[in-house]
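Participant: Next comes the sequence, and after it the predicted model I'd like to discuss.
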Amino acid sequence: RRPGHRDSKEMNDPMDVKLTGTVKQVLEEQTGEGRNGPWRKQEFILETEGDYPKEVCIVQWGEKIEELGVKEGERLTVHVDIQSREYGGRWYTDVKAWRVERQAGAAPSGPPPAEEPFPAPSDPGALDDDLPF
């Protein structure tokens, strides 16, 4: 259980924000050094479902990158925390993923399967070169 978060049996809590959609893009991982030590984050773009789909940039921090394992093309329900902070007189908002549920029928899009090369004949002299044209 994460500190400050609900137990799974409390998932109907009105503060449990969930977004369902398809991962359109997984951005490059970013790293840096902060006052608390090194940090890592990776963002992904989720296109929501419905009559008026929206694209939402969601961030994963630290070990959540591997734990959640988000891939392009997956259909997911993402549980998020929404948090804003002020810096230099401006406000910034993060939509942070803390749990992912994979939806049925969701297949990550990856590189196409490698094509098998056409097998070479075992005896090249055995080919019939008589073509009808």
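Facilitator: That came through fine. Numbering: from 1, shown residues only.

Participant: only C-alpha atoms for contact and neighbour calcs from this point on.
Facilitator: Fine.

Participant: can you map out the strands along this structure?
Facilitator: 17-26, 30-34, 37-48, 55-61, 75-87, 90-102 (DSSP state E).

Participant: Show me what the fifth one is packed up against.
Facilitator: Spelled out, that is strand 75-87. Contact analysis of strand 75-87 by 3 or more CA pairs under 8 Å, 6 or more residues apart in numbering; DSSP states H and E lists strand 17-26, strand 90-102 as its packing neighbours.

Participant: angle of the shortest one against strand 37-48?
Facilitator: With axes from the mean of the first three to the mean of the last three CA atoms, to 10 degrees as the basis, strand 17-26 and strand 37-48 are set at 100 degrees to each other.

Participant: what do you get for the last one?
Facilitator: Using the same axes, to 10 degrees, one finds that strand 90-102 and strand 37-48 are set 70 degrees apart in direction.

Participant: What is strand 90-102 packed up against?
Facilitator: Secondary-structure packing of strand 90-102 (3+ CA pairs under 8 Å, 6+ apart): strand 55-61, helix 64-68, strand 75-87.

Participant: Would you point to the one among the ones you listed that's packed deepest?
Facilitator: Of all those, strand 55-61 has the most neighbours on average by mean count of other CA atoms under 10 Å, namely a mean of 19.

Participant: before we move on, the earlier item: out of the strands of the chain, flag the one nearest P112.
Facilitator: P112 lies closest to strand 17-26 among the strands of the chain, at 17.0 Å (CA to CA).

Participant: this is the other structure I want to compare:
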Amino acid sequence: MALELVGKLVKVLPEVTGQSQKGPWNKQEFVIETLDSQYPKKVCMTAWGEKANDLKQFAAGDTLKATFSAESREYNDRWYTELRAFRLELAEGGESTPAAGGYQAPVSRPAQPAARPAAQSQPAGMPFNTSFDEESNDLPF
């Protein structure tokens, strides 16, 4: 399952390396802040191997499109989720922030309703910016 996220590269965390039976490995975590929401969210993703090296071509403030897979695993009755980026590229129209690191005004968006009725809540697994109205509901019940 491939998912995509477009956002501003906020931070690149230190690279982690190690040795396994199959040989050396490396990974690098990075944080992207979403752009398409009234309340931006920060998301930590992981790039492994050559993709960690690809991450070095981007700078903080670049607008990236990250294609990733989500995977969870259990260890000692606790669950851990990893968002593994397997493609990183500049988003269309994505430019670096000014070298001086100046403030960029947020993009104005149309006003959103304060709350949605319970019948119009978002189903699990739908993109954050998807909305429904009664006419587009094709469910038989």
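Facilitator: It's in. Keep in mind the model is a prediction, meaning the values are calculated, not measured.

Participant: now what about the TM-score between them?
Facilitator: Overlay of the two chains. TM-score (TM-score structural alignment, normalised by the length of the first structure): 0.64; 98 aligned residues with a CA RMSD of 2.2 Å.

Participant: picking up where we left off before, out of the helices and strands packed on strand 75-87 of the first structure, deepest packed?
Facilitator: Stretch with highest mean neighbour count among these: strand 17-26 (a mean of 19; mean count of other CA under 10 Å).

Participant: on that earlier part again, can I get the helices and strands packed on strand 90-102 of the first structure in JSON lines including distance to P38 of the first structure?
Facilitator: Shown next, in JSON lines, are those (distance: least, CA to CA, whole Å):
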{"stretch": "strand 55-61", "distance to P38 of the first structure": "11"}
{"stretch": "helix 64-68", "distance to P38 of the first structure": "15"}
{"stretch": "strand 75-87", "distance to P38 of the first structure": "20"}
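
Participant: Tell me which of these lies nearest to A106 of the first structure.
Facilitator: strand 75-87 (4.9 Å).

Participant: start and end residues in the second structure for that closest one, please.
Facilitator: Counting by TM-score structural alignment, strand 75-87 of the first structure pairs with residues 63-75 of the second structure.

Participant: The matching stretch vs the first structure, mean deviation?
Facilitator: Its aligned residues in the first structure lie a mean 0.9 Å from stretch 63-75 of the second structure after superposition (mean CA distance after the TM-score superposition for the first structure).

Participant: Can you name the residues in contact with that stretch?
Facilitator: For stretch 63-75 of the second structure, contacts defined as CA atoms under 8 Å, 6 or more residues apart in numbering pick out 1-9, 79-91, 94-96.

Participant: just stretch 52-66 of the first structure next, same as before
Facilitator: 39-48, 94-98.

Participant: which one of these sits closest to K71 of the first structure?
Facilitator: Of all the contacts of stretch 52-66 of the first structure, F44 has the smallest distance to K71 of the first structure: 8.8 Å, by CA to CA.

Participant: residues touching the nearest residue to A66 of the second structure once chain neighbours are set aside, list them.
Facilitator: The spatial neighbour of A66 of the second structure that comes closest, neighbours along the chain excluded (CA to CA, 6 or more residues apart in numbering), is L88 at 4.8 Å. Going by CA under 8 Å, 6+ apart, L88 of the second structure touches 51, 54-55, 64-67.

Participant: Which of these are still contacts in the first structure?
Facilitator: Counting by both residues aligned by TM-score structural alignment, their matches' CA atoms under 8 Å, the members of those that carry over to the first structure are 55, 64-67.

Participant: Quickly check these for the two that are furthest apart.
Facilitator: L55 and T67 (12.9 Å).

Participant: In contact with the residue sitting nearest the centre point of the first structure, which residues?
Facilitator: By CA atoms, centre = their mean, the first structure has its centre lying nearest to V70, at 3.0 Å. By CA under 8 Å, 6+ apart, the residues touching V70 of the first structure are 23, 26, 44.
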